[in-house]
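*Asks:* Generate a structure from the sequence data that follows.
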Amino acid sequence: MAQIKSEKQYEVIMQRIEELLLVTDDNTPIDSKEIIELEMLSDLVEEYELEHYPIGTPSLPDVIKLRMYEMNLTQEKLAEMLGLSQSRISDYLTGKTEPTLKVARAISKQLNIDPGIVLGA
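*Replies:* So this is what the prediction gives:
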């Protein structure tokens, strides 16, 4: 099977994908040559990106910060919500310490974060 072997090939293929996206839409038949080419090139790009641009799992502090942003929470508000001190929240957000099981449960429930993420599973 073909594969992308260089960054230059990747860039050229990405440019071609952009061109194909301009001439196709949801109404384009799935057996059209443009859609077939688009799918094939997209598969090649996906394989290349998985190898060369892997996306790692976010850290618990990053997930908490994101959820705080989404919920418009300050460290003070989060501390009140969880019944903790602001300094303890700061320790979690900097990665200095990890939450206890009890606190991890509260973080999971109060911030609606998957328990597996909070527990590092």
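
*Asks:* contacts, neighbours, all on C-alpha from now
*Replies:* Noted.

*Asks:* give me the number of residues near I89?
*Replies:* Neighbours of I89 under the rule other CA atoms under 10 Å: 20.

*Asks:* Check the gap between it and L101 for me.
*Replies:* Computed with CA to CA, to the nearest Å, the distance linking I89 and L101 is 15 Å.

*Asks:* One more, so I can put them side by side:
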Amino acid sequence: MDIQPIKNEGDYRRTLKVIEGLMDARLNTIEGDRLDVLVTLVEAYERNHYPIDFPDPVEAIKFRMEQQGLTVDDLVPVIGRKNRVYEILARKRPLTLRMIEGLHERFAIPAESLLKRPSGAAAAR
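*Replies:* The predicted structure follows:
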């Protein structure tokens, strides 16, 4: 099995082309094993060179609202009065620790996203 480490973008692109040609490889074959190893190398390269960052808190909340068909009223028990929910969504007020805990527990929004420093108006404070 001729496999080389991925050291740069050229290696990365070449490896992706090889993987594309091996996509129909069966498990427990030489081609299947080669595909498995190459995918692992690509994943490691991408993790180091193209990290995926968590969305900011407001975007995470809006995404979950859209995903689950939630309304502002659904957030009131966790965040507080409607006007406070609108302030959070407009980035005029930061989330409190209690809000973060509630959003994470009730709506399964990743805590990492909710703890991230928000972009926009509230971040500038």
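
*Asks:* what TM-score comes out when they're superposed?
*Replies:* The TM-score (TM-score structural alignment, normalised by the length of the first structure) is 0.70; 113 aligned residues with a CA RMSD of 2.8 Å.

*Asks:* what are the ranges of the helices in the first structure?
*Replies:* Applying DSSP state H to the first structure gives helices spanning 7-23, 33-52, 60-70, 75-82, 86-94, 101-111, 115-118.

*Asks:* Would you point out which residue is most central in the second structure?
*Replies:* Nearest to the mean C-alpha position of the second structure, by CA atoms, centre = their mean, lies F54 at 4.7 Å.

*Asks:* hang on, the earlier thing: in TSV, list the helices of the first structure along with distance to M1 of the first structure.
*Replies:* Converted to TSV, the helices of the first structure look like this (distance: least, CA to CA, whole Å):
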stretch	distance to M1 of the first structure
helix 7-23	15
helix 33-52	10
helix 60-70	38
helix 75-82	51
helix 86-94	45
helix 101-111	44
helix 115-118	36
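
*Asks:* Next, work out how far apart the closest residue to M81 of the first structure other than its chain neighbours and S87 of the first structure are.
*Replies:* Leaving aside its chain neighbours, M81 of the first structure sits nearest to Q110 (7.5 Å; criterion: CA to CA, 6 or more residues apart in numbering). Q110 of the first structure sits 19 Å away from S87 of the first structure, going by CA to CA.

*Asks:* Likewise for E19 of the first structure?
*Replies:* Distance, E19 of the first structure to S87 of the first structure, by CA to CA: 52 Å.
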